[in-house]
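Peer 1: sequence-free structure coming up:
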């Protein structure tokens, strides 16, 4: 059931984490995965062992890609976001992926549409990992942390059924903002 949470922020967390540094993706075949990451997505790739490599682009956050020989169990909701500079770039990416599905072993590709405050679509890569191609802005979701009015934590004046998945200017201006 949807709900509005209360903050549990503390100055002394149990684990003093400095940054989110990486995630892990599975691979059926490391060479095919590498080709997909470099030729389709233009990611930086380094191989770190016979069964693993690291991928990244645009930041220090990386993904370890590990060859397991098993398809990913990742669902669409567990996707990874890839930001592009415009709505037209979303449409171009959609057309390119659909046109090259068989060449790169791409799975299901959803149609682009406005959803959760962004224009985007989802697709499954050759390993079954899900990705979202999205036009949100030059820094992705990061600016939302700079607008305290977008944080609905602890608010009681909001109609939960009327909220979008991500904050909007309309949500930020509702009565009760601090």
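Peer 2: Nice, I can see it. Since this is a predicted model, take the numbers as computed values, not measurements. Numbering: from 1, shown residues only.
Peer 1: please count neighbours and contacts with C-alpha atoms only from this point.
Peer 2: Noted.
Peer 1: quick one: residue 119 from residue 13, how far?
Peer 2: 36 Å (C-alpha to C-alpha, to the nearest Å).
Peer 1: the more surrounded of these two?
Peer 2: residue 119 (18 against 9; other C-alpha atoms under 10 Å).
Peer 1: that one: what secondary structure?
Peer 2: Secondary structure for residue 119, judged by DSSP: H, G, I helix; E, B strand; the rest coil, is strand.
Peer 1: now residue 161
Peer 2: helix.
Peer 1: mind listing what residue 36 touches?
Peer 2: 104, 126 (C-alpha atoms under 8 Å, 6 or more residues apart in numbering).
Peer 1: please compare the first structure with the one that follows:
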């Protein structure tokens, strides 16, 4: 059941520097490379006969490894691809829909406005899920610089879990509710 969490204030067990990479599976590394370069526009290098590394505009990379079997990734475990506007979300949807069969894209959802962002999801030819999303400058990482987007410890929302658990502070209505709770707690209007 979704719940509000508390921040850990001790020392972590490990001394990790950063999240550096993730791994995606592919049936065919050559086909995957073409898809990631020609369709999505990612930077690609080949690191072994059965793997490539992909990235775009950050130091975070994914290793794409040929396993010979399609991915069983769930939609919830998707990879986000930020675009600059809602119009760009719709244009990306149109363009991917036009080449869906040609590139073996298994699923493309309809664009929708949800939790304050507009996006749609699709699966690449290997079954890995991707989201095309229009978010504010800095993407979701910007949330780490905005204290009002962190609902850690706001147990006032625990009893609203049935309503709130798929909402984010990207959603203006939910963000307003968070502001009300913070204002009541702090005795000042923080909106």
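Peer 2: That came through fine. Just so you know, these numbers come straight off a predicted model, no measurement behind them.
Peer 1: which residues are in contact with the one helix or strand residue 122 of the first structure maps to?
Peer 2: Assigned by DSSP states H and E, residue 122 of the first structure belongs to strand 118-124. Strand 118-124 of the first structure is contacted from outside by 76, 79, 87, 90, 94, 106-114, 130-136, using C-alpha under 8 Å, 6+ apart.
Peer 1: which of these count as buried?
Peer 2: The neighbour-count test (16 or more other C-alpha atoms under 10 Å) marks 87, 90, 94, 106-107, 109, 112, 130-136 as buried among the contacts of strand 118-124 of the first structure.
Peer 1: can you add secondary structure and distance to residue 19 of the first structure and give the residues you listed back as a markdown table?
Peer 2: Formatted as a markdown table, these follow (DSSP: H, G, I helix; E, B strand; the rest coil; distance: C-alpha to C-alpha, whole Å):
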| residue | secondary structure | distance to residue 19 of the first structure |
| --- | --- | --- |
| 87 | helix | 30 |
| 90 | helix | 29 |
| 94 | helix | 32 |
| 106 | coil | 32 |
| 107 | coil | 32 |
| 109 | strand | 32 |
| 112 | coil | 32 |
| 130 | strand | 23 |
| 131 | strand | 22 |
| 132 | strand | 23 |
| 133 | strand | 24 |
| 134 | strand | 24 |
| 135 | strand | 25 |
| 136 | coil | 23 |
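Peer 1: between these, which sits nearest residue 143 of the first structure?
Peer 2: residue 136 (10.4 Å; C-alpha to C-alpha).
Peer 1: not counting sequence-adjacent ones, nearest residue to the closest one?
Peer 2: residue 118 (5.6 Å; C-alpha to C-alpha, 6 or more residues apart in numbering).
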